[in-house]
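Peer 1: I would like to see how this sequence folds:
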Amino acid sequence: MSINKLSSKELIIRGKWILTMSDQGDIKDGAIHILKGKIKNVSSYSDLKQKLPDLEIVGDGTGIVIPGLINAHTHFSEAFIPGMGSEMTLFEWLREIVTPVCNNLNREIAREGTILKVIEMLHSGVTYVNDMFVHSNPNDMASLGVVEGLNHVGIRGCVSYGPEDCPEGVTSINSLKVDKILDEHKELESIVSENNFIDFRLGIGTLLGQTDKLTKESIKLCKKKGWKIHTHMLEAREEIVHSVLRWGCRPLQHAQNIGLLDLDVIAAHMIWTNESDFTMLKKHNVSVVHNPIANMILGSGVCPVQRLRKENVNIGIGTDGTASNDSQNMIESLKLTPMLQKIHHLDPSVMSAVDALKMATIEGAKALGISDIVGSIESGKRADIALFSSTVELATINDPYQQLVFGTSPRSVSDVWVEGVRLICCGKTTTVDETEQVLKTKYISHKLVKDSGLIKKGYSEMFI
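Peer 2: Okay, the predicted model is just below:
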């Protein structure tokens, strides 16, 4: 089922708190009027109830209403490989876990994995996801399955294909031809261009993972087509060493030298920065995505979030992929973003719950270039909204921001709308059968890890 075939209802969404993330500020005992998939008005509940007495009302006035969360970086290609490699470094994990799986991905796996993980995201209040699908199956344009999966559930998102034709330190990856890679980029963009709910970016897994020829041709294609870029940058210290050995400079400097930063770029991680990196990020208006959980699990380091925000670099929050996070629960990433900064700086005031929620909504939208349509609750924007109901977690609300960021979980997410379509209703998905999807993906997951040699290697004890 495609969201484009569904219709939104005119209704009122009510909350004890409406956290608009806009200049209008927070509204206590507020409400939102939804009409034709857009936000028509945001006001007090009493005002809207008086003006629109006959409309359906969702929410009993005890919960918290926010803009839908924006998961600014993940990998649906990792949907079926959680729980592996948590004691490995980034490069060990890529070599041992991710690369063997990349060789065996296909469009069906991409579609079903996307559906599975989108369900998980919706339950944590996500309404927009920025994905990079990484695979090395030259005979199957697997990334196209992500579009099918997003359409099936009805979430908004951005897709990219992140190929690597010479991954550093990896020798078991399938051979990829530059022409075939460029063909998949073109085909993916072509399909997305027909869809009002999905955006496209050209994916560059890492600069180190690509031949200079592929990177050059990718940049050339983006400049010709006006495409944007989704990549990884400065995730691990080893990147800097390999970059200096290969190009004689740091990764971001190399990106500037070859013209990559002349494009619209969003880069995940950006941990191992120096002063020249900050200068280049500001100069080229590069956006960044912080992925706290994956960075902690792999021991990669701590992103300088506060410095980036101080320098007015647009920065959002991502879960990263299931293989490096083990979850797609965006609320966990939202919570751990300020917590990691507090402990890293030994300063509880370094980052507030308000700052974190901004990053997961309006600032994430700015980073992705979509703040004109989503990221805040204000008249004229798309009705992408999440309602947190009054569960045991929200029985007492002294500060709605602190309670939402530090004290909630998916159990409190009762309803989620995308373009006014109710994808989560009273805690249940409306466009896909969760039980059926779980059963369907068990077999797919087992076959994938078996074919990838992960059971034989001892990384999985899965059985049917």
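Peer 1: from here on, just use CA atoms for contacts and neighbour counts.
Peer 2: Will do.
Peer 1: against residue 423, how distant is residue 19?
Peer 2: For residue 19, the distance to residue 423 (CA to CA, to the nearest Å) stands at 20 Å.
Peer 1: what does residue 156 give?
Peer 2: Taken as CA to CA, the span from residue 156 to residue 423 is 11 Å.
Peer 1: next one: residue 203
Peer 2: For residue 203 relative to residue 423 (CA to CA), the value is 28 Å.
Peer 1: now do the host helix or strand of residue 70: which elements does it pack against?
Peer 2: Per DSSP states H and E, residue 70 falls inside strand 69-74. Judged by 3 or more CA pairs under 8 Å, 6 or more residues apart in numbering; DSSP states H and E, the packing partners of strand 69-74 are strand 126-131, strand 315-317, helix 353-360, helix 362-368.
Peer 1: second chain to compare with the first, below:
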Amino acid sequence: MACVSGLVYHHGEFIEGHLELSEGGARFLKGPGDDALAEGIIIPKLVNCHTHLGDVFIPRPEGGSIREIVAPPDGLKHRMLRRVSEEEQVAAMHGAIARMRRSGLSHFIDFREGGLEGVKRLLNASIGTHVRPVIFGRPSTQAFDEAEVDSLLSVVDGIGVSGIAEWNRGELKELADMARRAGKPFSLHASESMREDIDAILDMRPAFLIHMIEATDSDLEVCASSQTPIVVCPTANSFFGIRAPVERMLEAGVKVCLGTDNAMLATPDILSEMRALRAMVQKDRLSNPALFRICLDNGRKTLNSILGLSAEVGEYGDFLVLDKPLDDPFGQVLEATEEDIHPVSFQKFDGEVR
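Peer 2: I've put the predicted structure just below:
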């Protein structure tokens, strides 16, 4: 039976083995495989847990505050989003998604601005890319309109909003409750530039939170006890001179996931973002196995509740083979680029592209 062989990643460690390939997926077996189609370091395909891909057409600003650059309704990003043509935006997003695929990504969770029109543009941009956008849409304004939300919920995977500060609290609760009644998760940015009331945030029952830069230890402990994951975005945060308290999050027991945030500020490449997180946190506070659980396991576990995506390498044929030496696999993965991904990673067993 066809296989790929080498060191196979499994929940924070690498095991010598191989994946037997079939039309139904791949089965892990210990030990080397015979007549392997490819040999190397085998990891799951990557998940980007937070993007705003719609602003990828905007040149990277030289500087500015969160409010000046990305805050609704009148930050630079939102002014540009109101002006951009559908053709320009869709083409830019399509190019970005194609690059995400080449860098080994299978899914990305996008907070999609622009109501139904924004969702439509992202869906059109993803056609033919073989990458699955997990779309967390939002109303076209910071106001609850039941008819608009009902239409939105018929096409999105979830609802993702900017934060509690931009909304009337009661209307935001209506939005979150309506999403859950439709069986769709709700999420939001929280405590990004100033601390916000964690009780009010968790009252929305979010599936996960974005940033929590200004969270207190108590806030993080509440997130851990409520099993609310937090997505961190090191590169985009660094543009604003801020930093997620990853060490305190882990000490509190929070499940941490990795995203890239605004495409105008950071390339949506998780291999690159892994390196940014590794450089940000010292190894005595974040070991390589713990880093890899954040980057390779936790995002897929978060998506498991939304899409049923497995965290197991090879499930449904979902794996990457990195054409790298087998010594120091953690270091080799951290150095990997799209040029190191073996072409077999993009094929089904029957030879079709996936």
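Peer 1: which of the helices and strands packed on strand 69-74 of the first structure sits most buried?
Peer 2: strand 315-317 (a mean of 30; mean count of other CA atoms under 10 Å).
Peer 1: and that strand, which stretch of the second structure?
Peer 2: Using TM-score structural alignment, strand 315-317 of the first structure corresponds to residues 256-258 of the second structure.
Peer 1: got the contact list for the matching stretch?
Peer 2: With contacts defined as CA atoms under 8 Å, 6 or more residues apart in numbering, stretch 256-258 of the second structure is touched by 48-50, 229-233, 246, 249-250, 270, 273-274, 294-295, 298-299.
Peer 1: re the thing from before, between residue 156 and residue 423 of the first structure, point out the one with more neighbours.
Peer 2: Between residue 156 of the first structure and residue 423, counting by other CA atoms under 10 Å, residue 423 is the more crowded of the two (25 against 21).
Peer 1: that one is in what secondary structure piece?
Peer 2: strand 421-425.
Peer 1: re earlier: in the strand holding residue 70 of the first structure, what counts as buried?
Peer 2: Within strand 69-74 of the first structure, the residues scored as buried using 16 or more other CA atoms under 10 Å are 69, 70, 71, 72, 73, 74.
Peer 1: roughly how far apart are the third one and residue 15 of the first structure?
Peer 2: Relative to residue 15 of the first structure, residue 71 of the first structure is positioned 23 Å away (criterion: CA to CA).
Peer 1: repeat that for the second one.
Peer 2: For residue 70 of the first structure, the distance to residue 15 of the first structure under the criterion CA to CA works out to 21 Å.
Peer 1: span of stretch 222-240 of the second structure from start to end?
Peer 2: 26 Å.
Peer 1: packing partners for the longest helix along the first structure?
Peer 2: Criterion DSSP state H: the longest helix present in the first structure is helix 434-451. Helix 434-451 of the first structure is packed against helix 107-122, with contacts defined by 3+ CA pairs under 8 Å, 6+ apart.
Peer 1: contacts for the helix it packs on next, please.
Peer 2: 76-77, 79-80, 127, 140-150, 152-153, 155, 328-330, 416, 423-424, 429, 434, 437-438, 441, 444.
Peer 1: and what of stretch 329-349 of the first structure?
Peer 2: Counting by CA under 8 Å, 6+ apart, residues outside stretch 329-349 of the first structure touching it are 69, 71, 120-121, 123-126, 290-293, 302, 305-306, 317-319, 350-353, 356-357, 360, 405-406, 408-410.
Peer 1: write the PyMOL selection for whichever of those are buried.
Peer 2: Under the burial definition 16+ other CA under 10 Å, those of these that qualify are selected in PyMOL by:
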select buried, resi 69+71+120+121+123+124+125+126+290+291+292+293+302+305+306+317+318+319+351+352+353+356+357+360+405+406+408+409+410
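Peer 1: ranges for the strands of the stretch 201-350 of the first structure?
Peer 2: 202-204, 229-233, 265-269, 287-290, 315-317 (DSSP state E, counting those that start in this stretch).
Peer 1: highest mean neighbour count out of those?
Peer 2: Most buried among the strands of the stretch 201-350 of the first structure, counting by mean count of other CA under 10 Å: strand 315-317, with a mean of 30.
Peer 1: give me the most central residue, the first structure.
Peer 2: residue 71 (2.9 Å; CA atoms, centre = their mean).
Peer 1: check the gap between that residue and residue 333 of the first structure for me.
Peer 2: 9 Å.
Peer 1: shared neighbours, these two?
Peer 2: With CA under 8 Å, 6+ apart as the test, residue 71 of the first structure and residue 333 both reach 317, 318, 319.
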